[in-house]
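**Q** Here is a sequence together with a model predicted from it:
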Amino acid sequence: MARQTSVLTMMGLIFKESRLEKNITQSSIAKHIGMTSAGWGKLENGKASLSVENMMLVCSFLEIPPTQLFSSIEILTKDLENEGWDVHINRIDNDGLLIGKELGALSEVATSSVTVAGSTIITGGAALAAGSLSGAAASAAGLTVAGSTLSGAAASSASLAALGGGSLAAGGGSIGMLVRKIASAYVWGEKLLSK
């Protein structure tokens, strides 16, 4: 797994984070800028880009000053590069943040244990110490792991951040926390799959 992402993905995740914080639906923001909800979804997932005009409309709608957006992207880029990530300008295949987003979704499941091969190895959202990964997370990573399952919450958000290590989990202000969390999830997946 290569640690790589794009500026488009970071921008989409920043917009998503702000939209969710303000309880704005994808359809309402898409309508505001003249897009479909599906088109907006592609943008949030780093699979589409915005014209400068539409980017300014989104910034205005979400009350994000454009200078703050670009400053946040610059800070996140430096943070990621310091953690060994390659950050590209254009959309890329095998985007680590998009893979990390799928892995991070596992941490959001509202259960309290992880079961591997029929045995509960984690309770109360503790950090995953060992085991194999299959299902959605393996698919997101492009891997097939036979014989083991991962069910329930893999880790709480705090545990996931601890597993990810480095400064990504703890750094920065409110904008970009989703990017940091997803990057930590990707690193968590790397560590898990390397065992």
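**A** Right, received. Where do you want to start? Since the model is a prediction, treat every value here as computed from it, not as a measurement. Residues are numbered from 1 along each chain as shown.

**Q** contacts, neighbours, all on C-alpha from now
**A** Fine.

**Q** Would you map the strands across this protein?
**A** 4-6, 86-88, 113-116, 119-123 (DSSP state E).

**Q** Adding mean neighbour count, write those out as JSON lines.
**A** Below are those laid out as JSON lines (neighbours: other CA atoms under 10 Å):
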{"stretch": "strand 4-6", "mean neighbour count": "23"}
{"stretch": "strand 86-88", "mean neighbour count": "18"}
{"stretch": "strand 113-116", "mean neighbour count": "20"}
{"stretch": "strand 119-123", "mean neighbour count": "14"}
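
**Q** take a look at this one as well, against the first:
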Amino acid sequence: MRGLIDLQAEIKLRRQAIEDIKQKLEQGDPIYDSPQRYKSCTEQALSEYRQRTSRTKYAQNPAYMQFREQIWEVSQTGAMPPITDLVPAEPGDEADSDEDLVVGGVMQDYKCPLSARILEDPLSSTVCKHSYSRREVMEYLAGNGGTARCPATGCDKVITRQNLKENRELRKRVAAYERREEEREIKRRGTQLTQVID
């Protein structure tokens, strides 16, 4: 799975290099050696990507999180720990608190972009794959005549009632996430109580 994510990242970086060259040409900027420029741009971008830690490459990737959750469900019992517990920290990760990574990775994936709260009865767009709490997105569309721009940051797709579908798999993942968070909170309170008693 990590190899696939790396390949997707490489394809994206190579496309971006081509797009940058194309834009410069369209703006009339002279580029005398496009192949060499493409090569140097992609080599630099790939080098920077490869220097990133495993947590920054994978722990915040929704596809990787879903993959690890599915593996956990068929091979383990109980709630899966936070994804950062499954991806060891490396030099360079020290500045990232565990809470920030959980929020940036798992938590963000399960939040409605309209309410900023955990998804409830999620609906997913078939045009951009973003998900929303049913009540919030229906109110959002009703207030915009039934058609509106996706409220997720950086998305410019248009959503309608017709391209929103019930997402049962996501609902299960949200429920599992909430159970994990409850277990973490219970464990945290138990640790605090033990420290007070000691």
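**A** Received it, and whenever you're ready, just let me know what you need. No experiment lies behind these values; they were computed from the predicted model shown.

**Q** Mind telling me the TM-score for this superposition?
**A** Overlay of the two chains. TM-score (TM-score structural alignment, normalised by the length of the first structure): 0.28; 99 aligned residues with a CA RMSD of 5.9 Å.

**Q** hmm, back to that, looking at the strands of the first structure, which is nearest to Leu193 of the first structure?
**A** In terms of CA to CA, the element of the strands of the first structure nearest to Leu193 of the first structure is strand 113-116, at 13.8 Å.

**Q** between the strands of the first structure, which gets nearest to Leu20 of the first structure?
**A** Of all these, strand 4-6 comes closest under CA to CA, at 21.3 Å.

**Q** Against which helices or strands is that closest one packed?
**A** Counting contacts by 3 or more CA pairs under 8 Å, 6 or more residues apart in numbering; DSSP states H and E, strand 4-6 of the first structure packs against strand 86-88, helix 96-107.

**Q** Deepest-packed of those, please.
**A** helix 96-107 (a mean of 24; mean count of other CA atoms under 10 Å).

**Q** can you give me the strands in the second structure?
**A** Using DSSP E, strands in the second structure cover 122-125, 131-133, 147-149, 158-160, 164-166.

**Q** I'd like those strands laid out as a markdown table, including mean neighbour count.
**A** As requested, those are exported to a markdown table (neighbours: other CA under 10 Å):
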| stretch | mean neighbour count |
| --- | --- |
| strand 122-125 | 24 |
| strand 131-133 | 27 |
| strand 147-149 | 16 |
| strand 158-160 | 19 |
| strand 164-166 | 17 |
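
**Q** Using TSV, lay out those strands together with distance to Cys41 of the second structure.
**A** Shown next, in TSV, are these (distance: least, CA to CA, whole Å):
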stretch	distance to Cys41 of the second structure
strand 122-125	34
strand 131-133	34
strand 147-149	33
strand 158-160	33
strand 164-166	39
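
**Q** coming back round to it: would TSV of the helices and strands packed on strand 4-6 of the first structure with distance to Tyr186 of the first structure be doable?
**A** Shown next, in TSV, are these (distance: least, CA to CA, whole Å):
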stretch	distance to Tyr186 of the first structure
strand 86-88	14
helix 96-107	4
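
**Q** which stretch among those comes nearest Gly12 of the first structure?
**A** Nearest of those (CA to CA): helix 96-107, 10.7 Å.

**Q** which one's the longest helix in the second structure?
**A** helix 168-197 (DSSP state H).

**Q** If you count neighbours, what's buried in that one?
**A** Leu170, Arg171, Val174, Ala175, Ala176, Tyr177, Glu178, Arg180, Glu181 (16 or more other CA atoms under 10 Å).

**Q** which residue ranges form the helices in the second structure?
**A** Secondary structure of the second structure (DSSP H): helices at 2-26, 34-50, 54, 62-75, 83-86, 98-102, 108-109, 134-142, 168-197.

**Q** And those: which comes nearest Thr160 of the second structure?
**A** helix 134-142 (7.0 Å).

**Q** And that closest one, what does it pack against?
**A** Taking 3+ CA pairs under 8 Å, 6+ apart as the contact cut, helix 134-142 of the second structure packs with strand 147-149.

**Q** what's the strand it packs on packed up against?
**A** With contacts defined as 3+ CA pairs under 8 Å, 6+ apart, strand 147-149 of the second structure has these neighbours: helix 134-142, strand 158-160.

**Q** Can you add distance to Ile71 of the second structure and give the ones you listed back as a markdown table?
**A** Shown next, in a markdown table, are those (distance: least, CA to CA, whole Å):
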| stretch | distance to Ile71 of the second structure |
| --- | --- |
| helix 134-142 | 28 |
| strand 158-160 | 32 |
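
**Q** out of these, deepest packed?
**A** strand 158-160 (a mean of 19).
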